[in-house]
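Novice: Just a sequence and a predicted model for now, questions to come.
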Amino acid sequence: MELQTLCVHGGINENDPTGAVEMPIYQTAMFRHHDIGEGGYDYSRQQNPTREKLEQLMAKLEHGREAIAFSSGMAAITCLMELFQPGDHLLATDDLYGGSIRLFRGVGEKNGLSFDFLDTSDLGMLAAKIRPETKAVFIETPTNPMMQVTDLRGAAKICREHNLLLFVDNTFLTPYLQNPLDLGADVVIHSGTKFLSGHNDTLAGFLVANDPKIMERLRYFYMSTGACLAPFDSWLLLRGIKTLGIRMERQQQNALALAQWLKRQSWVSRVLYVGLPEHPGYAVNADQSRGAGAMISFEVDSSTTALRLLRNVQLILFAESLGGTETLLTYPMTQTHADLPKEEREARGINDRLLRISVGLEDVNDLENDLLQAEKA
């Protein structure tokens, strides 16, 4: 089944005796049994038919054996960290979403783990940072918000040589544009809140893998800690994924046009979009994915210009998050990466002139006109 067709039909309810096409919302905490030892569902923290259908669809989309649906992307990453013991060491992309860095430092280190953050697009540096106690590598590609691209095949080769697990956050490109398991990753992470849901109306997270032993351990931690996705939210994700393909096609079309337009503006000093041929990761991204996605970061000529844009956009929404039908403008310095120390933020390029835009489904001419009027306000 082709990818677009799978998005549309993968969540259809094939076996309902009523003939209902859409998967019902099984809004129940528990399930009745008619005999001792009877199989089936027990308790919705452990499994629920609506969530199970969503997990089956996500596994198919990511070419994985199994998927687990969580109450948020951060809940998914938190569960992933339970694979490790005190004293274990992990390597991670230095330009991660700020919430991931906060989790690793504020919770992971408290629990005895250690982390080194580095530019994982430099495979030589990645290999050099591996220590005897290193157990895994955690990568975003493209990264949030500086749009660095890591060669996943190359990273996977290094991980195999050193017996390390490779985790890849695929939120930006989604399984519609990139499948990290096919490139050698062991676990794929998603914030389902973003493009998978696509409508800015629910929180969700996913872990997808092929190794049954890894998934057995993750599902044990998942059931024990209870960060499961609720039935109604599972249904919203099933609904959102139906239009994932057509949304991603339109949004990345808009993103390329907007990135090219931003390059021509005198008040823009730098545009970071992996779909531009001059982007340093363009060739790697083109080799390992089917598109560049809908995320752009750009730097303007002054903090005054950045604040003027944020305060005066009218159609574009000044808001955190990404991946919905509406275009969102975000200020990483005070929003997604506010918890990073100032020196660290600025060393990574996250300064008071940097803006991130999640391009939506609007007419791109309206987006350009909105930015123009905001810059002149």
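Specialist: Sure thing, it's come through. Numbering: from 1, shown residues only.
Novice: Every contact and neighbour count from this point should use C-alpha atoms.
Specialist: Noted.
Novice: Contacts made by the host helix or strand of Arg270 with the rest, please.
Specialist: For Arg270, the element it lies in under DSSP states H and E is strand 268-272. Residues outside strand 268-272 that contact it (CA atoms under 8 Å, 6 or more residues apart in numbering) are 146-147, 259, 262-263, 279, 296-301.
Novice: ranges for the helices of the chain?
Specialist: Counting by DSSP state H, the chain has helices at residues 3-9, 49-61, 73-81, 98-103, 123-128, 152-161, 174-177, 212-225, 231-241, 244-263, 282-288, 303-312, 342-347, 364-376.
Novice: Please tabulate those in a markdown table and include distance to Ile189 and mean neighbour count as additional columns.
Specialist: Compiled in a markdown table, the helices of the chain are given as follows (distance: least, CA to CA, whole Å; neighbours: other CA atoms under 10 Å):
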| stretch | distance to Ile189 | mean neighbour count |
| --- | --- | --- |
| helix 3-9 | 18 | 17 |
| helix 49-61 | 11 | 21 |
| helix 73-81 | 7 | 21 |
| helix 98-103 | 12 | 18 |
| helix 123-128 | 20 | 14 |
| helix 152-161 | 14 | 18 |
| helix 174-177 | 10 | 22 |
| helix 212-225 | 13 | 15 |
| helix 231-241 | 15 | 23 |
| helix 244-263 | 17 | 20 |
| helix 282-288 | 17 | 16 |
| helix 303-312 | 30 | 18 |
| helix 342-347 | 24 | 13 |
| helix 364-376 | 30 | 16 |
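Novice: got another, please set it beside the one above:
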Amino acid sequence: MSEQRSHGFSTRAIHAGYDPDPATGAVNVPIYASSTFAQDGVGGMRGGFEYARTGNPTRKPLEANLAAIEAGTFGRAFSSGMAATDCLLRSVLRPGDHLVIPNDAYGGTFRLIDKVFTQWGIEYTPAPISDVDAVREAMRPTTKLVWVETPTNPLLNIGDIAALADVAHTGGAKIVVDNTFASPYLQQPLALGADVALHSTTKYLGGHSDVVGGALVTNDEELDTRFAFLQNGAGAVPGPFDAYLTMRGIKTLALRMERHSDNAEKIVELLDGHPAVAQVIYPGHEAHPDHAVASKQMRRFGGMVSLRLAGGKQAALDFCARTEIFTLAESLGGVESLIEHPGAMTHASTAGSLLEVPEDLVRLSVGIEDAADLVADIEQALEA
């Protein structure tokens, strides 16, 4: 089942990577809580397992599943999205190299590149990822990587993956797409020319706000060999229970993404034209400048909605404080609805930089609760 790519998305999400245990018939992946594995003589590994940092029988099916749902060949699981990010950067870049990043990249990605990798002689240039010409102009002879988020976090800009892949490859660089916001159900970067799809599996893939993880998926065997070396050598791997929870979450990804998208669209209907809202930002909104590109490469537009408040920063803070169903918290992609102020929370690290986010911006992660309740909650918070 795990190797049959012709199956539909939900079939792969539920079955890829694991068949029922031949000994017990267990239909779910067992949690192998073992740090080491007995060998049949020196070097005689059973099933290829020797030490849990190197490989674990719960993690292995997850990695096969991740590859299958991204329509890739190789999948690697990590202890967090930032661990996956770090592995990718260290696998591709060397001192003196350059990369292009979105000018509204996730704060954690920006912080790692700006505060850590620049100390090792890596240079970067921010560029608007929705402007293919601007990305092309940001390229240098030393550019080895183009980093793409689409939709971006938190301004929900859209990059044309196929066009950006052409720019990167023409310049001799690799292109990675952080596919966290879209999920593999809504968008398939590898099929559009990306070299790597990256995820914080903490978000939509896990889907229940109960596990932290990350993933890298590629069709490039040489790249995967580098990922595997650092995954084992640096050791930022998920534990077996984390792998089990992530795989459990993936099984319902398609259903959840449809409900997230349904609910987000209803929230956007309320926000659009509301006197307290200066701007509503959603790729599915026809007024979004990148709506045509999003429509071309996404199945639907997901559960992330951003808005700017007409009353400025204080209005944004007050709005965040007044919601009742939307919980004030960082992260996203869980079944429950969350609200946050990026400038003071997830993107505080960008303050004073070229990537600083507007102070009147609020980000919503629209959950799968009853839509009428979510709309009523947002409405009362805006009008209080």
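Specialist: Received it, and whenever you're ready, just let me know what you need. Treat the numbers as computed from the prediction; the structure is a model and nothing was measured.
Novice: follow-up on the earlier one: give me the subset of the contacts of strand 268-272 of structure 1 that lies in strands.
Specialist: With strands defined by DSSP state E, the entries of the contacts of strand 268-272 of structure 1 inside them are 296-300.
Novice: From the residues you listed, pick the one nearest Val359 of structure 1.
Specialist: Ile296 (7.7 Å; CA to CA).
Novice: The closest one maps to what in structure 2?
Specialist: When structure 2 is aligned by TM-score structural alignment, the residue opposite Ile296 of structure 1 is Val305.
Novice: likewise Val364 of structure 1?
Specialist: In structure 2, Val364 of structure 1 lands on Ala371 (TM-score structural alignment).
Novice: do you know how far the match of Ile296 of structure 1 is from Thr11 of structure 2?
Specialist: Applying CA to CA, to the nearest Å, the value for Val305 of structure 2 to Thr11 of structure 2 is 29 Å.
Novice: Over to Leu245 of structure 2?
Specialist: 18 Å.
Novice: What range does stretch 124-137 of structure 1 cover in structure 2?
Specialist: Against structure 2, stretch 124-137 of structure 1 falls on residues 133-146 (TM-score structural alignment).
Novice: my bad, should have said stretch 201-216 of structure 1
Specialist: Against structure 2, stretch 201-216 of structure 1 falls on residues 210-225 (TM-score structural alignment).
Novice: again, but for stretch 101-115 of structure 1
Specialist: Mapping stretch 101-115 of structure 1 onto structure 2 (TM-score structural alignment) gives residues 110-124.
Novice: What is the neighbour count of Asp21 of structure 2?
Specialist: Around Asp21 of structure 2 there are 12 other residues, counting by other CA atoms under 10 Å.
Novice: from what I can see it touches Val27, true?
Specialist: Yes. Asp21 of structure 2 is in contact with Val27 according to CA atoms under 8 Å; the separation is 6.8 Å.
Novice: For Gly249 of structure 2, what is the corresponding residue in structure 1?
Specialist: If you follow Gly249 of structure 2 across to structure 1 using TM-score structural alignment, you land on Gly240.
Novice: What of Ile69 of structure 2?
Specialist: By TM-score structural alignment, Ile69 of structure 2 lines up with Leu61.
Novice: ok, the nearest residue to that match once chain neighbours are set aside to His63 of structure 1 distance?
Specialist: Take Leu61 of structure 1 and drop its neighbours on the chain: the residue closest to it by CA to CA, 6 or more residues apart in numbering is Pro175, 5.8 Å away. Pro175 of structure 1 sits 9 Å away from His63 of structure 1, going by CA to CA.
Novice: Nearest spatial neighbour of Arg299 of structure 2, chain-adjacent residues omitted?
Specialist: In space, and not counting its chain neighbours, Arg299 of structure 2 is closest to Leu186: 4.7 Å by CA to CA, 6+ apart.
Novice: Just tell me what that neighbour corresponds to in structure 1.
Specialist: In structure 1, Leu186 of structure 2 lines up with Leu177, judged by TM-score structural alignment.
Novice: Contacts only, for Phe298 of structure 1.
Specialist: Listed by CA under 8 Å, 6+ apart, the contact partners of Phe298 of structure 1 are 268-272, 354-356.
Novice: top of the residues you listed by neighbour count?
Specialist: Busiest of the contacts of Phe298 of structure 1 [other CA under 10 Å] is Leu354, holding 25 neighbours.
Novice: which ones are touching the residue nearest the centre of structure 1?
Specialist: Nearest to the mean C-alpha position of structure 1, by CA atoms, centre = their mean, lies Thr171 at 1.8 Å. For Thr171 of structure 1, the contact set (CA under 8 Å, 6+ apart) comprises 189-192, 194-195.
Novice: Please tabulate those in JSON lines, including the columns distance to Arg308 of structure 1 and neighbour count.
Specialist: Below are these laid out as JSON lines (distance: CA to CA, whole Å; neighbours: other CA atoms under 10 Å):
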{"residue": "Ile189", "distance to Arg308 of structure 1": "35", "neighbour count": "27"}
{"residue": "His190", "distance to Arg308 of structure 1": "33", "neighbour count": "28"}
{"residue": "Ser191", "distance to Arg308 of structure 1": "30", "neighbour count": "28"}
{"residue": "Gly192", "distance to Arg308 of structure 1": "31", "neighbour count": "25"}
{"residue": "Lys194", "distance to Arg308 of structure 1": "26", "neighbour count": "25"}
{"residue": "Phe195", "distance to Arg308 of structure 1": "28", "neighbour count": "29"}
